[in-house]
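Undergrad: Below: sequence and its predicted model.
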Amino acid sequence: MKNWLAENKGFIVFVLCLGVFRTAVADWNPIPSGSMRPTLLEGDVVFVNRLAYNVKLPFTDIVVAPLGDPQRGDIVTFSSPRDGTRLIKRIVGVPGDRIEMHGDKLTVNGVVARYDATWAAPDPVAPGRTLESVHATEHLAGSERAVQFLPQVRARRDMAPLTVPPGHYFMLGDNRDNSEDSRYIGVVPRELLIGKANHIVVSADILDHWHPRLDRVGKSLD
């Protein structure tokens, strides 16, 4: 064992440094599901800046120092407060915001989002299986984003008003009718935020024989 450690100490140091880098500085996150469609597709791999909000002790959720405030509209990775699963969603509510939904329409602080540029298209949900989806541009609080809805799917389209408590954030998937987000898992405490997703690094269509999607490489998520 000692001989093996001596012969491979360079590799061991490299692996340890890579682990610290990925848990404290930057990371990449594969997208396994369609909960962020149409912004993120299954098979996208996104770059995650772990220093966007907090400095944490490596391999822990212990915040050493805050670096920046998460903003409404940021796409973030975080650990689910329910079971620790790593998720990626969009922040739609920051501390103090009053969030509600009626018929899939999002309301923040009494302002109802505006939806336009709507169009329908078949959306792949599994190899060889599609569902009719409705795409739209959502406008709210001076920002906009592409979202989609699945009318054929049973989903939580209504939510009673909720005020986001201090130090917590309300998350939604852009694929509003197919996302396990704060409507189901609750608001997310800041210490469970992992980082901000900035760009798509690589992309391949996992529903169609892993064909590369070169047009998505390097796409900004700002």
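TA: Looks like it arrived, so ask away.
Undergrad: rest of the way, CA atoms for contacts and neighbours
TA: Will do.
Undergrad: Please report the distance of the spatially most central residue of the chain from Phe47.
TA: By Cα atoms, centre = their mean, the chain has its centre lying nearest to Ile88, at 2.2 Å. The spacing between Ile88 and Phe47, counted by Cα to Cα, to the nearest Å, is 12 Å.
Undergrad: Comparison target, given below:
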Amino acid sequence: VSVIVFSLAARSVIADHYYIPSESMEYSLLVGDRVLVDKRVYGLRLPFTNIEVLEGRSPERGEVVIFDSPESDVRLIKRVVAEEGDRVEVVGGKLLINGEKLPGDMSVDHEIFGERTALLNLEAGGGPDMKPKIVTEGAVMVMGDNR
């Protein structure tokens, strides 16, 4: 019994694995891929609670994050595309951060976020245009790589 409790607590606090169920992150992550997640990066909390024991850092642009959808009981995996204070818009299917297109080789659909490169699936045109939005304090903006 103690081994089971320890295993559940470790999955709740330290690390867990997730299965990729959809195409939202193609071509970086494919349907059926499995990912291992280090949950300590953004802070350590007591198992089975939201009580934070050690403060972590905030997600950074380019990182892939897993979170529970605020609209349903679905767990989502997306890429952080903008941080607090950034101005974000989509024009002609291209993501603009603070008025600048993200760097990348136009012969290959990808975006570069500092040291991280995201492979994109833009076969559907990169998604609908989005009017400029400012990312609010304490928040990040996420998108799938399959746009």
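TA: Happy to help now that I have it. Since we're looking at a predicted model, the values are computed, not measured.
Undergrad: Give me the TM-score for these two chains.
TA: Once superposed, chain against chain, the TM-score is 0.88 (TM-score structural alignment, normalised by the length of the second structure); 147 aligned residues with a Cα RMSD of 2.0 Å.
Undergrad: thinking again about what came up before, now do the same contact list for the residue nearest to the centre of the first structure.
TA: By Cα atoms under 8 Å, 6 or more residues apart in numbering, the contact list for Ile88 of the first structure reads Met36, Ile75, Val76, Thr77, Phe78, Gly173.
Undergrad: gap between the aligned residue in the second structure for the first one and Glu52 of the second structure?
TA: In the second structure, the position corresponding to Met36 of the first structure is occupied by Met25, as judged by TM-score structural alignment. From Met25 of the second structure over to Glu52 of the second structure the distance is 29 Å, taken as Cα to Cα.
Undergrad: Neighbour count: these two, which is higher?
TA: Using other Cα atoms under 10 Å, the more surrounded residue of Met25 of the second structure and Glu52 is Met25, with 24 against 12.
Undergrad: and the more buried one, how far is that from Glu100 of the second structure?
TA: On the measure of Cα to Cα, Met25 of the second structure and Glu100 of the second structure end up 22 Å apart.
Undergrad: likewise Asp109 of the second structure?
TA: As judged by Cα to Cα, Asp109 of the second structure and Glu100 of the second structure stand 17 Å apart.
Undergrad: neighbour-wise, which of those two wins?
TA: The residue with more neighbours, out of Asp109 of the second structure and Glu100, is Asp109; 16 against 12, by other Cα under 10 Å.
Undergrad: Please look at that one and Thr117 and confirm they touch.
TA: No - using Cα atoms under 8 Å, Asp109 of the second structure is not in contact with Thr117, being 10.4 Å away.
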